[in-house]
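Enquirer: Dropping a prediction and its sequence here:
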Amino acid sequence: MSKSIYADWSGHHVKLTWIPGNTYPDHGKVTSVHGYCMDGDKILLVHVAGRGFNIPGGHVEQGETPDQAFHREALEEGCVEGDIGLLGMIEVSNEDNPLYDPSGKYPFIGYQLFYRMDITACLPFSREHETLCRIWVEPGEVPYVMNDHELALLILEEALSQK
């Protein structure tokens, strides 16, 4: 079920719309990838410097597909590998953002893709990247540990329904 909210991202008024499903948008408009990494009935959360606890994710690098980017981010931030499936995407619209810069690095309409990963390998935690630590939480504890917008919990529900 689609749902839209508005968020303030460093003074930028952006519209975020959750669009569930496994259809990919134009890869050139995908700005980041994120995912709920599942190990049995536990969810991996990582503490990224300056962001607090959240799910693994980050920007798509030049030459990567979104799937490759998510595998890389899960490995870098959580030191995990696994099988992934696309849950859907958040459309990030700048239509009501008076600070939008058309010559900036983000498109007027961009997409953040969200995955579910079923972990097949949990490697020793390395702290080689911006992640300070990782924890495993029960799904019901996620709202008390992760500080994110309300769509994150809607996406969690989608990830849990994909068992």
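Expert: Arrived safely, thanks for sending.
Enquirer: can we go C-alpha only for contacts and neighbour counts from here?
Expert: OK.
Enquirer: dump the residue contacts of the residue most central in space within the chain.
Expert: Of all residues in the chain, the one closest to the mean position by C-alpha atoms, centre = their mean is His34, 2.2 Å from it. By C-alpha atoms under 8 Å, 6 or more residues apart in numbering, His34 lies in contact with Ile55, Pro56, Gly57, Gly58, Phe70, Gln112, Leu113, Phe114, Tyr115.
Enquirer: then this one, side by side with the first:
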Amino acid sequence: MTLESRIYVNWGGHHVKLTWCPRKIILDTSLVTSVHGYCFHEGKILLVYVKGRVFNNPGGHIEIGETPEEAFHREAFEEGYVEGEISYLGAIEVSHEENLLFDPNGKYPKIGYQLYYRMDIEKCLPFERENETISRIWVEPEEIPYILDDHRLSLIILKEALKKD
């Protein structure tokens, strides 16, 4: 593991360690806190603007009874109105072991995972704005660092997603 694949972030005052784990399989899906992905269409990447946030990849939480793959398909459709084939890229391990504000009775595990996928879009439907997303844009891969407002692990994951091209 490179030093570059482990970072610390401040999420609402919480000191959280994030570690990118390429292709790591998470068997206990109760530890999966969210799913996300890079969606490709005609050489460009889909970014969505969710109300109250910034442009980012489609993604979100798993609903009861869903597999992580089903959740990502649902999120990509709800946020970007796209459908396609997905492939698994890996997971970000989200560790609260050094977080002095961690609540062991809260909704997140002490060590959880955010799973990442690549979608090759097969169907791009009209953008309806029926859910929480108010805009979608198509971005050249080399422009992502200037638009995506996220931690630097997202760019490492982008490199993994681009290897599939």
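Expert: Right, received. Where do you want to start? If you're wondering where the values come from, they're calculated on a predicted model, not measured in any experiment.
Enquirer: After superposition, what's the TM-score here?
Expert: Superposed pair, TM-score by TM-score structural alignment, normalised by the length of structure 1: 0.97. Supporting alignment: 163 aligned residues with a C-alpha RMSD of 1.0 Å.
Enquirer: coming back round to it: any chance of a markdown table for the contacts of His34 of structure 1, columns distance to Asn94 of structure 1, secondary structure and neighbour count?
Expert: A markdown table is the format used below for the contacts of His34 of structure 1 (distance: C-alpha to C-alpha, whole Å; DSSP: H, G, I helix; E, B strand; the rest coil; neighbours: other C-alpha atoms under 10 Å):
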| residue | distance to Asn94 of structure 1 | secondary structure | neighbour count |
| --- | --- | --- | --- |
| Ile55 | 24 | coil | 23 |
| Pro56 | 24 | coil | 28 |
| Gly57 | 21 | strand | 26 |
| Gly58 | 20 | strand | 18 |
| Phe70 | 24 | helix | 26 |
| Gln112 | 14 | strand | 23 |
| Leu113 | 17 | strand | 27 |
| Phe114 | 20 | strand | 32 |
| Tyr115 | 24 | strand | 26 |
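Enquirer: ok, the residues you listed vs Ser4 of structure 1, which is closest?
Expert: Gln112 (13.8 Å; C-alpha to C-alpha).
Enquirer: which position in structure 2 aligns with that closest one?
Expert: Mapped onto structure 2 by TM-score structural alignment, Gln112 of structure 1 lines up with Gln114.
Enquirer: Surely its match touches Thr33?
Expert: Yes - using C-alpha atoms under 8 Å, Gln114 of structure 2 is in contact with Thr33, at 5.7 Å.
Enquirer: Need the nearest residue in space to the residue nearest to the centre of structure 1, chain neighbours excluded.
Expert: With C-alpha to C-alpha, 6 or more residues apart in numbering as the criterion, His34 of structure 1 has its nearest non-adjacent residue at 3.9 Å, and that residue is Gly57.
Enquirer: Aligned counterpart of that neighbour in structure 2, please.
Expert: Gly57 of structure 1 maps onto Gly59 in structure 2, by TM-score structural alignment.
Enquirer: One more: Gly40 of structure 1?
Expert: Gly40 of structure 1 maps onto Glu42 in structure 2, by TM-score structural alignment.
Enquirer: Report the contact partners of that match.
Expert: Glu42 of structure 2 neighbours (C-alpha under 8 Å, 6+ apart): none.
Enquirer: separation between the match of Gly57 of structure 1 and Leu27 of structure 2?
Expert: Separation of Gly59 of structure 2 from Leu27 of structure 2 (C-alpha to C-alpha, to the nearest Å): 20 Å.
Enquirer: Strands of structure 2, start to end?
Expert: Assigned by DSSP state E, the strands in structure 2 fall at 6-11, 14-22, 32-41, 44-50, 55-56, 59-60, 82-95, 111-124, 133-139.
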